[in-house]
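Asks: pasting the structure only:
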């Protein structure tokens, strides 16, 4: 016997309190996109090796880029209540900063009935973890932080972006 969620209840929780996957079959298909970021902090010396593809394990950025793409594609297998989506495009970019940090950006696109924020977050976190794995032989103290969604578009709730001042200060008290 199936129990549907109560109208005022959380969307992923049935009346008896058990989790369920939301029925999205009645939703309108639209083009959807989401961008997420994370930052890996290391040393300037390690960053020089990364930018020169001189890490002991090989080209760290190439490996991290492929890992991020694979992560986006596997999101519904990793996050229990995510729907499998037809991913149209995944872009993984890296911004190397002289102080020794790498800003990782993931943008995911689809045409479907539910958003790709989780795919963008999974892509950026997988890319960050792969980058950490590639550099841990020379920097066991690297830190990954600042993972968040920066922007999304499409769907019933429309589009939004994090304000520029929040992008510059992710640890601030403002929230979008």
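Replies: In hand now; what should we look at? Here the structure is a predicted model, which means the values were calculated and not measured.

Asks: From here on, just use CA atoms for contacts and neighbour counts.
Replies: OK.

Asks: So which residues of the chain form strands?
Replies: Secondary structure of the chain by DSSP state E: the strands cover 30-41, 87-97, 101-112, 143-153, 160-161.

Asks: who does the last one touch, helix- and strand-wise?
Replies: Packed against strand 160-161, as judged by 3 or more CA pairs under 8 Å, 6 or more residues apart in numbering; DSSP states H and E, are the following elements: strand 143-153.

Asks: The strand it packs on to strand 30-41, inter-axis angle?
Replies: Strand 143-153 and strand 30-41 meet at an angle of 160 degrees, taking axes from the mean of the first three to the mean of the last three CA atoms, to 10 degrees as the criterion.

Asks: Show the contacting residues for residue 58.
Replies: Residue 58 is in contact with residue 134, counting by CA atoms under 8 Å, 6 or more residues apart in numbering.

Asks: roughly how far apart are it and residue 136?
Replies: 12 Å (CA to CA, to the nearest Å).

Asks: Quick check: closest non-adjacent residue to the residue positioned nearest the centre of the chain.
Replies: Nearest residue to the geometric centre of the chain (CA atoms, centre = their mean): residue 121, 1.5 Å. Of all residues not flanking residue 121 in the chain, residue 36 sits nearest, at 5.6 Å (CA to CA, 6 or more residues apart in numbering).

Asks: ok, structure two:
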């Protein structure tokens, strides 16, 4: 484990995202609130927040740091007028749900892993809550979008 004892705490923030690709009928079920297990996005939001606080237990060598703010957003990817999406592997019969998580702390190390784990758990929770309806759901492109603070400064994915 990296020794951070000599570092001064500073404000740090990380934003990560991932996509869940599913049939349009599954998306309609989520949007209508008629999923058998309940409010899919509400439960997934809570799961993502909870994941940020458990990162050090799940990812070896991650420090236990105070998570001071978490924002979880789920947005449906809008299609263009020709019904296409930015990802050509997604056909017109599929819907894309984007999970984006932003985590903030004032600590000696960053929150990138907390943000990416939260996205992963949020996406997995969506899958779990609708897997009885569709097993072919895909979770893709989990990635760090932006990080602020710390020794290495600001990073933004192009």
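Replies: Yep, it's here. Since we're looking at a predicted model, the values are computed, not measured.

Asks: What does the superposition give as a TM-score?
Replies: Laid over one another, the chains give 0.88 as their TM-score (TM-score structural alignment, normalised by the length of structure 2), with 143 aligned residues with a CA RMSD of 0.9 Å.

Asks: The residue nearest to the centre of structure 1 matches what in structure 2?
Replies: Using TM-score structural alignment as the criterion, residue 121 of structure 1 maps onto residue 116 of structure 2.

Asks: and if you look at residue 161 of structure 1?
Replies: Looks like residue 161 of structure 1 aligns to residue 156 there (TM-score structural alignment).

Asks: measure that match to residue 136 of structure 2 for me?
Replies: 32 Å.

Asks: picking that back up, what about the residue nearest to the match of residue 161 of structure 1 when sequence neighbours are not counted, neighbour count?
Replies: Spatial nearest neighbour of residue 156 of structure 2, excluding adjacent residues (CA to CA, 6+ apart): residue 146 at 4.4 Å. By other CA atoms under 10 Å, 17 other residues sit near residue 146 of structure 2.

Asks: what's the answer for residue 133 of structure 2, then?
Replies: Neighbours of residue 133 of structure 2 using other CA under 10 Å come to 15.

Asks: Under the alignment, what does it map to in structure 1?
Replies: By TM-score structural alignment, residue 133 of structure 2 lines up with residue 138.

Asks: gap between the longest helix seen in structure 1 and the chain center?
Replies: Scanning structure 1 for the helix with the most residues, using DSSP state H, yields helix 117-135. Relative to the centre of its chain, helix 117-135 of structure 1 is centred 7 Å away, using CA atoms, centre = their mean, to the nearest Å.

Asks: how close does it sit to structure 2?
Replies: By mean CA distance after the TM-score superposition for structure 1, the fitted helix 117-135 of structure 1 averages 0.5 Å away from its aligned residues in structure 2.

Asks: Tell me which other helices or strands that helix touches.
Replies: Helix 117-135 of structure 1 is packed against strand 30-41, helix 60-73, helix 75-78, strand 87-97, strand 101-112, strand 143-153, with contacts defined by 3+ CA pairs under 8 Å, 6+ apart.

Asks: Give me the aligned partner of residue 152 of structure 1 over in structure 2.
Replies: Superposed on structure 2 with TM-score structural alignment, residue 152 of structure 1 falls opposite residue 147.

Asks: Can you tell me the number of residues neighbouring its match?
Replies: 24.

Asks: What separation is there between it and residue 153 of structure 2?
Replies: Distance from residue 147 of structure 2 to residue 153 of structure 2, by CA to CA: 8 Å.

Asks: Equivalent analysis for residue 36 of structure 2, please.
Replies: Taking CA to CA, one finds residue 36 of structure 2 at 45 Å from residue 153 of structure 2.

Asks: Looking at the two now, which is surrounded by more residues?
Replies: Neighbour totals were compared for residue 36 of structure 2 and residue 153, and residue 36 leads with 13 against 9 (other CA under 10 Å).
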